[in-house]
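*Asks:* Here you go, sequence then predicted model.
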Amino acid sequence: MAATTTGLDEGRRERLAAAWGRDAALEHASVAAFARWIVELLACGAPPALVSAAQAAIADEIEHARLCFGLASTYAGRPLGPDALPVTPAMAVSSDMSQLAVSTLIEGCVGETIAAVEAGYAVAGCADPAVARVLRTIAADEQRHAALAWRALAWALERGGAPVRAAVTAAVAGLRAPRIDAEAVADPARGRLGAAERRELAATTLRAVILPSARRLLGRREADRASAEPQARV
């Protein structure tokens, strides 16, 4: 089933195509981000379960890109697909556990959690069944990716000890909602939220979900560390 274009003038179709094309490009870039993360997990000695789950997430991101490019193509009236992905020094692989933990917090715990909330919120007001199906798929997958990131962060805190805990604590203190640029088009009935609504969702999710979860995780790891220390004899 394809998205409906009935009642859309050419300008609105172009804007919807641009919006979904932008999302598709981001999903396409996420494939490389997960691939880099897998190598970093391996370099830091992550358990096979985390590596395997991250590998499965790559397939999810490939599917997300395909679905979003499909919607963009429908609105554009011509086939659209990914361009060559620029490889920059920012994509370099690191074997530093603290860096892995902080990037997992920011890109996974923050980014994927907000993406899951946004997709779930968008599907609630979407009147196009084809678009709603895409959003439901993305919401479910991003929720799973967020849960994976939180598990990986918990592992890194346990494995890395005090240096990792200090780096993550500093990162949590400086967390801000990600920048959200103006939308190409705001059309809730077709699954597109406006920029102001997206910013509000991101800020609320950060405040109500991400920060409390990160602080609980840090607190639990500190309690575990304290209970493991030998007690001084009186």
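*Replies:* Received, thanks.

*Asks:* Only C-alpha atoms from now on, for both contacts and neighbour counts.
*Replies:* Fine.

*Asks:* what about the nearest residue to Gly160 once chain neighbours are set aside, how many neighbours?
*Replies:* Once flanking residues are discounted, Gly160 sits nearest to Met97: 6.4 Å by CA to CA, 6 or more residues apart in numbering. By the measure other CA atoms under 10 Å, the count of residues near Met97 is 22.

*Asks:* what about versus this one:
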Amino acid sequence: MIHFEENNGVGVISLDSSKGNMLSLDDLQDLNAILCDGRLAVKGLVMTGLNRSFCTGLQVCRGCENEAFKLLDSTLLNLYSYKNPLAIALSGHAIGAGFLFLCCADYVIAQDSEKAKYGLPEVGLGLGVDQCMVSLLASTISPLVMKKLICTSLYVSYKELKEWQLIDEVQTGDLTVGCVSFIGKVSFKESYSFCKLLMRKQGILKMQEAIDGGCYMDLGELIRKNKHTL
């Protein structure tokens, strides 16, 4: 389930699903509806997760692999190309799709907790990433970090994310308040949006090209070949 509310002119999206906020197709559709709503008059967006997690991945049912990954890719593109400030209140585990969401944010505040896990364990689970996801990762982290995350399937701590500049701030208490405050401090919104999209232009084009080329179908076929139990 996806909850949406406004806080001081900032839209707050809360992920609230089972298994640590593992998203369903309905969740992704609801999230995309918010991101694509031209009537949404907010200064920026904050994403967070309930249930002591941020997001632990995507629920993929047998037979709907292509639909699931196409929708996830579209969600990532919409998040990455969102013109206003996007902040994430990292309330716990960010695994798979949750980790990819981090790469779309302008500002991330995480909890000071060694218990939270972050990573891309897809290869170790017989899954994988597609070209759209790789294009997003390549625009955010170094090739060596991307290789470590994808090929080893190891989880990392918030300290490593901070070292890789995927986390901007670590704190205790209500992380959402800090994210709303960050967005409120961004002056000259039009200039911010113009420069943000300019800096992300190449990444956005590569992600769109990958989706148009059907990269999600390659990932779906990989999973079917591996006969993974989804």
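*Replies:* Yep, that arrived. No experiment lies behind these values; they were computed from the predicted model shown.

*Asks:* TM-score for these two?
*Replies:* Aligned and superposed, the two chains score 0.29 in TM-score terms (TM-score structural alignment, normalised by the length of the second structure); 110 aligned residues with a CA RMSD of 5.4 Å.

*Asks:* quick revisit: isn't the residue nearest to Gly160 of the first structure right up against Leu157?
*Replies:* No: the criterion here is CA atoms under 8 Å, and Met97 of the first structure misses it with Leu157 at 9.0 Å.

*Asks:* what is in contact with those two at once?
*Replies:* Taking CA atoms under 8 Å, 6 or more residues apart in numbering as the contact rule, Met97 of the first structure and Leu157 both touch Val164.

*Asks:* Tell me how many other residues crowd His28 of the first structure.
*Replies:* Neighbours of His28 of the first structure under the rule other CA under 10 Å: 25.

*Asks:* what sits against it?
*Replies:* Going by CA under 8 Å, 6+ apart, His28 of the first structure touches 61-62, 64-65, 82.

*Asks:* Mind doing that once more with 7 Å?
*Replies:* With contact taken as CA atoms under 7 Å, 6 or more residues apart in numbering, His28 of the first structure is in contact with 61-62, 65.

*Asks:* Now do the SS call for it.
*Replies:* The three-state label for His28 of the first structure, taken from DSSP: H, G, I helix; E, B strand; the rest coil, comes out as helix.

*Asks:* separation between it and Ala18 of the first structure?
*Replies:* Relative to Ala18 of the first structure, His28 of the first structure is positioned 15 Å away (CA to CA, to the nearest Å).

*Asks:* Arg36 of the first structure too?
*Replies:* Look at Arg36 of the first structure and Ala18 of the first structure: by CA to CA, they are 27 Å apart.

*Asks:* When those two are compared, which one has more neighbours?
*Replies:* Between Arg36 of the first structure and Ala18, counted using other CA under 10 Å, the more crowded position is Ala18 (20 against 15).

*Asks:* Please identify the helix or strand for the more buried one.
*Replies:* With secondary structure defined by DSSP states H and E, Ala18 of the first structure is part of helix 10-43.

*Asks:* Flag every buried residue along that helix.
*Replies:* Of the residues in helix 10-43 of the first structure, those buried by neighbour count under the rule 16 or more other CA atoms under 10 Å are 12-32, 34-35, 37-41.
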